[in-house]
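A.B. asks: Make a model of this:
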Amino acid sequence: MFTGIIEAIGTVTRLEKEKDNLHISIESGLTSELKIDQSVAHNGVCLTVVKIQDTVYTVTAINETLSKTNLKHLSVGDKINLERAMKLGDRLDGHIVQGHVDQTARCTHIEQANGSWIFAFEYDTAYNNITIEKGSITVNGVSLTVVNSQKDTFSVAIIPYTFEHTNFNTFKIGSEVNLEFDVLGKYVAKLVSANTL
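C.D. replies: Model prediction:
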């Protein structure tokens, strides 16, 4: 379980394909605090630490994960948002995030807004995921509030701290991002659709 509050930015140092799996090595200031078998969210994707060497650790993404996330597009040198699993009893500063990406989206608009930034994203509605105005959404692992919710698009407002301390500052029009929709909203939507059949 995660909160969507990014702890650090990691840098991809090595990518190694093994059959359908991708071993991703990441250099991070968090590495010294990690241990083997620990869960860490990478751009919102929960992956298990399988190797640690000095300031670099390695995780493995299976084909199922690669097919549903933007991790398949990683290159050496890319910046990746990192968050360790929350501790029981900690403050929940973001919202409840599972680290299970629902689908990807494309950045369609970036606008500077007098000290902050507005990012718009478009996603495929075939998966029946929805956003609601002022509801929660996780973009590349970052807990955010939805503004301008539409059928297949939404926007988020990014403050300078978030822009500087996440990989939002690398986004361009067309960038693919990972989305995890609000877990409570997903259950409500499922219950409503089940009762209307």
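
A.B. asks: CA only for contacts and neighbour counts going forward, please
C.D. replies: Noted.

A.B. asks: Check which helix or strand Lys186 maps to.
C.D. replies: Here Lys186, judged by DSSP states H and E, is contained in helix 183-195.

A.B. asks: Buried residues of that helix, list them for me.
C.D. replies: Along helix 183-195, these residues count as buried under the neighbour rule (16 or more other C-alpha atoms under 10 Å): Val183, Gly185, Lys186.

A.B. asks: cool, stretch 144-152 as well?
C.D. replies: Applying 16+ other C-alpha under 10 Å to stretch 144-152 flags Leu144, Thr145, Val146, Val147, Ser149, Asp152 as buried.

A.B. asks: okay, how far is it across that stretch, tip to tip?
C.D. replies: 17 Å (C-alpha to C-alpha, to the nearest Å).

A.B. asks: Could you do stretch 120-138 as well?
C.D. replies: Length of stretch 120-138, first residue to last, C-alpha to C-alpha: 13 Å.

A.B. asks: which residues sit against that stretch?
C.D. replies: With contact meaning C-alpha atoms under 8 Å, 6 or more residues apart in numbering, stretch 120-138 is reached by 4, 44, 95, 97, 103-110, 143-156, 178-182, 186.

A.B. asks: Try it again at 7 Å.
C.D. replies: Residues outside stretch 120-138 that contact it (C-alpha atoms under 7 Å, 6 or more residues apart in numbering): 4, 104-110, 143-149, 152-156, 179-182.

A.B. asks: one more, for comparison:
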Amino acid sequence: MFTGIVSAIGTITSADRRGDLHLRIDCPWEPEDIAIGASIACSGVCLTVVERGREAGNASFAVDVSAETVARSVPGMWEPGRKLNLERALKLGEELGGHLVTGHVDGIATVKDVSPEGDSHRIGFNAPADLAPYIAAKGSITIDGVSLTVNDVADQDDGTCDFAVNIIPHTGEVTTLGTLEPGAHVNLEIDVLARYLRRMQSLRS
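C.D. replies: The predicted structure follows:
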């Protein structure tokens, strides 16, 4: 389980096909803080550490990515050179700074527009029809592993929905969201509470 509060940006340095896709990711953590078997959210995808290495403050870890995970996440995100938002799993007793995040991608959204709003940036997205019922104004959503609050939602005739979030300067600097441009794709995870509420409503009908 995660909170959607990114603690580092990692870079994929190698990607090898070994049945599953085997990735090595560089990050600015201490190697001893990365445990073999630990879960790390990589741009919203929960992956298991299978190797670690390098020196203090310049660590690396390796993960295996299944074909199912590759198919469900943003196309091209597992290529060398790609930047990833990293978050280690939540420990009991730690502050829950964002919201409860599982690290399971529910779908892919497309960036529609990016516009300045004060010192921040407002980013508009289009979400697929199967996720539209779960997205609500002032609700939580995870975008590429980052916990954010939905500002507003507009349902579309084709069943999809447009929604917008605000990215403050700090968030833009410490995550990959500050580099998003129209046409880019992002991993979406809906709020787990919205998921259960939707299920309960379907059983009543």
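
A.B. asks: corresponding residues in the second structure for the helix holding Lys186 of the first structure?
C.D. replies: Using TM-score structural alignment, helix 183-195 of the first structure lines up with residues 192-204 of the second structure.

A.B. asks: what's the mean gap between the matching stretch and the aligned bit of the first structure?
C.D. replies: Between stretch 192-204 of the second structure and the corresponding residues of the first structure, superposition yields a mean separation of 0.7 Å, by mean C-alpha distance after the TM-score superposition for the first structure.

A.B. asks: and that stretch, how far from the chain's centre?
C.D. replies: Centroid separation for stretch 192-204 of the second structure versus its chain: 22 Å, with C-alpha atoms, centre = their mean, to the nearest Å.

A.B. asks: wait, isn't Leu96 of the second structure in contact with Ile5?
C.D. replies: No: Leu96 of the second structure is beyond contact range of Ile5, at 8.8 Å (criterion: C-alpha atoms under 7 Å).

A.B. asks: more neighbours, the two?
C.D. replies: Between Leu96 of the second structure and Ile5, Ile5 has the larger neighbour count (other C-alpha atoms under 10 Å), namely 24 against 14.

A.B. asks: contacting residues around the more buried one?
C.D. replies: Counting by C-alpha under 7 Å, 6+ apart, Ile5 of the second structure touches Glu87, Gly97, Gly98, Val146, Ser147.

A.B. asks: so of those residues, which ones are in strands?
C.D. replies: In strands, judged by DSSP state E, the following of the contacts of Ile5 of the second structure are found: Glu87, Val146, Ser147.

A.B. asks: what's the spacing between Arg199 of the second structure and Val105 of the second structure?
C.D. replies: In terms of C-alpha to C-alpha, Arg199 of the second structure sits 18 Å off from Val105 of the second structure.

A.B. asks: With Thr175 of the second structure instead?
C.D. replies: Separation of Thr175 of the second structure from Val105 of the second structure (C-alpha to C-alpha): 18 Å.

A.B. asks: what's the answer for Pro28 of the second structure, then?
C.D. replies: Separation of Pro28 of the second structure from Val105 of the second structure (C-alpha to C-alpha): 25 Å.

A.B. asks: More neighbours: the two, which one.
C.D. replies: Val105 (23 against 16).

A.B. asks: The first structure: which residue goes with the more buried one?
C.D. replies: So Val105 of the second structure corresponds to Val101, using TM-score structural alignment.

A.B. asks: Any idea how far apart the tips of stretch 62-79 of the first structure sit?
C.D. replies: End-to-end span of stretch 62-79 of the first structure (C-alpha to C-alpha): 20 Å.

A.B. asks: got the contact list for that stretch?
C.D. replies: Contacts of stretch 62-79 of the first structure (C-alpha under 7 Å, 6+ apart): 9-15, 20-22, 101, 103-104, 167, 176-178.

A.B. asks: list the buried ones in that stretch?
C.D. replies: Thr65, Lys68, Thr69, Asn70, Leu71, Lys79.

A.B. asks: before we move on, what about stretch 105-119 of the second structure?
C.D. replies: Under the neighbour-count criterion of 16+ other C-alpha under 10 Å, stretch 105-119 of the second structure has Val105, Asp106, Gly107, Ile108, Ala109, Thr110, Val111, Lys112, Asp113, Val114 buried.

A.B. asks: counterpart of Ile110 of the first structure in the second structure?
C.D. replies: In the second structure, Ile110 of the first structure lines up with Val114, judged by TM-score structural alignment.

A.B. asks: looking at it, its match is touching Ala164, isn't it?
C.D. replies: No: shown here, Val114 of the second structure and Ala164 do not form a contact pair, counting by C-alpha under 7 Å, at 9.5 Å.
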